[in-house]
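*Asks:* I'll drop the sequence and a predicted model, then ask my questions.
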Amino acid sequence: MALTDLPLEDLDVPARPAARGGGRGWAWAAFGVGALVLVPVLALAWQAAQGSAGLWGHLWAYVLLPSLGQTAVLLIGVGAMVTVLGTAMAWLVAAHDFPGRRMLEWALLLPLAVPTYIIAYVYLDLLHPLGPVQGAMRAVLGIDSPRDFHLPDIRSMTGAVILLGLVLYPYVYLPVRAMFVMQAANLLEAGHMLGCSRRALFARLALPLARPAIAVGASLALMETLNDIGASEFLGVRTLTVSVYTTWVTRSDLPGAAQIALVMLVVVAGLVALERIARRRRRFAGSARRWRPVAPVRLSGARGWAALVIGLIPVTLGFAAPALWLGIKAFERIHNAGISAQLLIEARNTLLISAVATVVVLIGGLIVAFAARLFPGLAMAGTSRLASLGYAMPGTVVALGVLVPVAGLDRIIDAGAQSLLGQATGLLLIGSGAALVYAYFVRFLAISIGSIEAGFTQIPRALDHAARSLGHGASSSFRRVHLPLTRPALAAAALLVFVDTMKELSATLLLRPLNFETLATHLYGEAARGTYEEGAIAALAIVAAGIVPVILLARLGHRGGHGTN
């Protein structure tokens, strides 16, 4: 009988560490993975220390203060918008029943498929004074000249807050909706019996219970806002991320860029701390035997259709309108000029670098997750958290931290090759794309670890003990038991990592080899030149790829919802 054929329901036994004679190699490998994530942070601090005191004073007065101010305003604005919009949409679909509700539940996730730089790219074209929206408005009003009628410029802080909020609100919507669905009906019924109206029940009971979920979702949205470089630059907002890029690339000031990047790490640490504080002492208990889910209130007639229209507004603005416009522009481009050979090369580059990075990230995630299963103690738990650190760091910070050690290693390899072989290698690691893969590894390792650990939790510990009793060591049981049983989790992790690497702009923009363009950097270049129609095909391809994990996420959420409804 194969190990995986054993009856799982009767094999759940208490967890205990792996036998001390086996699995040591997995532990050391996990420590190595954690060290690879920590190296860019240490390198960043070392590089920042190379800057002079006078340089820091100049950066503080002329770069950091303006950038900090604009970053703070952007974070506050986006945080407020995603919290209000995400919570409102979650309450709408969780607590009410109306025509189209089931469709709206998953449609509200679709804006996640649109990267922030693409939403800015599209609306800059749509809302241009000579674009289709303002042109149609002037035609209706009978006005010929844009000078006589035009909308406020979308290139502003207000425009950035609105556009980023329209894309990032699902980070709040998803966990808050789950929290609303899981709330016990008897709690709300008790409040209703005490004389609370439906509005008061939301404000005084449902909303306070959902605060931990709101804190988690909002912190994720704010970290994505801090990571953004394309949308902020396109819309004229000088954030810390944009300042790192301009200080490094435009001014060739690597120590100054590292100092700004360290300030960004402080901001990230502050966001994480705020999220932890918001969830502190928020513990709620109830009787599992008496628990039952909330029954949604039926909205019929005009109220039901009004609820559907309200729910479709963020879906339309955050996904449908940009996707439709990209489809129109891509069709026009293909019809008039076809698909250029250069774009096909860029698509190949994108698929190749994303595939390589996905394999590397999955290997790292498997090592850390399996080592944590073998040795469920504080050391491995800390290693797992350390290895997940990169996901909280903006791509620009990761790229800057990766550049320093990789460039140093390139110099060592080049000197060794010249000494031994009389042949210079140049920037071997940076020029081959290895540095970019390393940055992806640091940035997205947390996704792999989280998905694989979730898969491991579905495997009873008794299978580990049965494998050892049959003479299999850690590596053998991994190949024969754990790897086959975690294939669904591996597939989900691979999909998420692959799509995220396709969409990543900040690290790709800074670490790509010379004459190596991806779909994301192609789109950035076209938008920077103002030739929006040239980048429509690349933007549409990125959005189409982003829809796949959103559909997977919606299916998982739909199953969870059925489990509670």
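*Replies:* That came through, no problem.
*Asks:* contacts and neighbour counts: CA atoms only from here.
*Replies:* Noted.
*Asks:* Tell me who's in contact with the residue nearest to L540 when sequence neighbours are not counted.
*Replies:* Excluding its sequence neighbours, the residue lying closest to L540 (C-alpha to C-alpha, 6 or more residues apart in numbering) is L326, at 5.8 Å. Taking C-alpha atoms under 8 Å, 6 or more residues apart in numbering, we find L326 in contact with V122, A536, I537, A539, L540.
*Asks:* Whichever of those count as buried, I'd like them selected in PyMOL; how would that read?
*Replies:* Here is the PyMOL command that picks out the buried ones among the contacts of L326, judged by 16 or more other C-alpha atoms under 10 Å:
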select buried, resi 122+536+537+539+540
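*Asks:* Could you work out the most separated pair of the contacts of L326?
*Replies:* V122 and I537 (12.1 Å; C-alpha to C-alpha).
*Asks:* this is the other structure I want to compare:
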Amino acid sequence: MTFLVALVVASPVIAVVVDGVLNGREATMPRGLGGMVVTTLLLMTGVGLGTLVVGGGLAWLVTAYRFPGRDVLVWLLVLPLAMPAYILGFVFLSTFDAAGPVQSLLRDVLGDAVAFSVRSLPGAIVVMSLSLFPYVYLMARAALVEQSPTTYDAARSLGAGRRRAFWRVVVPLARPSLAAGLAIVMMEVLTDFATVQYFGVKTVSVGVYLVWKGSYDFHAATQISALVLVFAVAVLAGERLMRGRARFTQRGGRGAGLPAERLTGAHGWAATLACLLALAAGFVVPVIRLVGWAVAEARADPEAFVDERFGEYLANSLAVAAIAATGCVLLSLVMSHAVRIGGGRVVGSAASVTTFGYAVPGAVVGIGVLLVFAWADRALEALGVPNGTGLLVTGSVLGILYAYLVRFLAPAYQAVDASFAKIAPSMTLSAMSLGAGPLGVLSRVHLPLVRPGVAVALVLVTIDAIKELPIVLLLRPFGFTTVAVWVYQLAAENFWQKAALPALVIVAAATVPVYVLFRQIRATDRRDARER
């Protein structure tokens, strides 16, 4: 079963690679592809540096110093994860664009000489950095908290200043975690479609969608998808390279963590202000703007405030998300159970393959799913089945569900497998020695013990599916729209106020896993504090 799941998950990626190799000469590549590649590299580099400075800097600030509000801000700084970049993007545009309040105020005070355009690559870099910096922040903070103070204290005792000790001791020890955080950020940048569209930035992921929806040149879309896949593999390889060559270890346990210096007076309030600015720009101000638009829309036309289509779109989002989450969790249970009852390294390796889909951009997964169903069409027609799969993809949401399975099986499996890892092998062996079969062990022993992991997996996949945009845009059947697609369409046409309510629904839903993350990290920190 595990091998079958691995094959199903890997098939879209394999299809993209094979079609790209076999049919590359038939493709008519779009103009400006070289520019898309350069733009993608610049965007990834810019956002990587931005998140490293903001996320890494804030992690060092809340770990190495104590200042007013620090104990609360250390958790609140994760909240921008609940604000998808494509929502933060249109809020940013409405605020700083030529017709927005900021430039209008500047023109009134300073004249037209201060006009500037935010629909540009730098604008996209700023927005995506504000949305994604918590990934680096979380990884960096975890690495700093886990460091033993002995090495740092040794450097200080040898005459190194606080700044030199930071660069020569703290940063090298945190390098693997920083690399992991940056890899996640760059994968998110590579996957993004809507945000860069708002800012007029053409990346290779945008190229996949434009070619497929514009000219329906399947082979060209596959070629660009293969190029996107190359970017993804390069990011993963770079992260592995940084981890592989870096051999920075520490002796001793966690101890009491890095010594925190208390900041008083202006320095303390400056540190508080720095944290508040990042939190406000990445979450608080956008939420206030969205609530303000929603209230204004309700006052302007109370009867039309809630669009009659809203219920349908929300139901579509919840239905496909719930089905996808259920499927991912069931498969995760089967795979984790198979590994625990004696699957061996081969089964474990096959299970690991299923997690690769999360690193593949949504546009590539979408094209890969289309390829897989096209191959299935030809196979069925060769067997004498008329019309092959017919409207199985274009006439239903089956393609979306398959793509969701490929894309989101990884977080479900990791959450479920983490719960399985806490079960003592002796419990499994005892149940089997008493005559329980594999299904009996799963239902009577494993399942009751892994319910917390199952619940977390259901929540994570459901929220990820609700926010997903590129897959739905590529694979949705005629007339099928989700809340995420609706927000994108309204924002693309500058209907900011109408997009506010569905955007708030997405943000509220995305806050749930962030809250779960809050509780997990706080519980871990409290447990570690008791053990010290």
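*Replies:* Thanks, I have it. Here the structure is a predicted model, which means the values were calculated and not measured.
*Asks:* What does the TM-score come to for these two?
*Replies:* After superposition, the two chains reach a TM-score of 0.94 (TM-score structural alignment, normalised by the length of the second structure), with 526 aligned residues with a C-alpha RMSD of 2.1 Å.
*Asks:* Inside strands: which ones of the contacts of L326 of the first structure?
*Replies:* When the contacts of L326 of the first structure are checked against strands (DSSP state E), there are no matches.
*Asks:* what helix or strand does the residue nearest to L540 of the first structure sit in?
*Replies:* Taking DSSP states H and E as the criterion, L326 of the first structure maps to helix 321-337.
*Asks:* residues of that helix that come out buried?
*Replies:* For helix 321-337 of the first structure, the neighbour count (16+ other C-alpha under 10 Å) marks A321, P322, A323, W325, L326, G327, K329, A330, R333 as buried.
*Asks:* Identify the residue of the second structure aligned to the third one.
*Replies:* Residue-level alignment of A323 of the first structure against the second structure, with TM-score structural alignment as criterion, gives V287.
*Asks:* Look up how far A280 of the second structure lies from that match.
*Replies:* 9 Å (C-alpha to C-alpha, to the nearest Å).
*Asks:* Same question for A143 of the second structure.
*Replies:* From A143 of the second structure to A280 of the second structure the distance is 25 Å (C-alpha to C-alpha).
*Asks:* and what of L7 of the second structure?
*Replies:* For L7 of the second structure, the distance to A280 of the second structure - C-alpha to C-alpha - is 44 Å.
*Asks:* These two: which is more packed in?
*Replies:* A280 (18 against 15; other C-alpha atoms under 10 Å).
*Asks:* ok, now which ones touch that one?
*Replies:* So A280 of the second structure contacts P286 (C-alpha under 8 Å, 6+ apart).
*Asks:* And for P115 of the first structure?
*Replies:* V167, K503, V543.
*Asks:* To which residue of the second structure is it aligned?
*Replies:* Aligned partner of P115 of the first structure by TM-score structural alignment: P84.
*Asks:* same question, V39 of the first structure
*Replies:* Match for V39 of the first structure (TM-score structural alignment): S11.
*Asks:* what about its match, how many neighbours?
*Replies:* 18.
*Asks:* and it, what element?
*Replies:* Going by DSSP H and E, S11 of the second structure is part of helix 2-22.
*Asks:* ok, now how distant is the equivalent of G525 of the first structure over in the second structure from T51 of the second structure?
*Replies:* The equivalent of G525 of the first structure in the second structure is Q489 (alignment by TM-score structural alignment). Here the criterion is C-alpha to C-alpha. By it, Q489 of the second structure lies 28 Å from T51 of the second structure.
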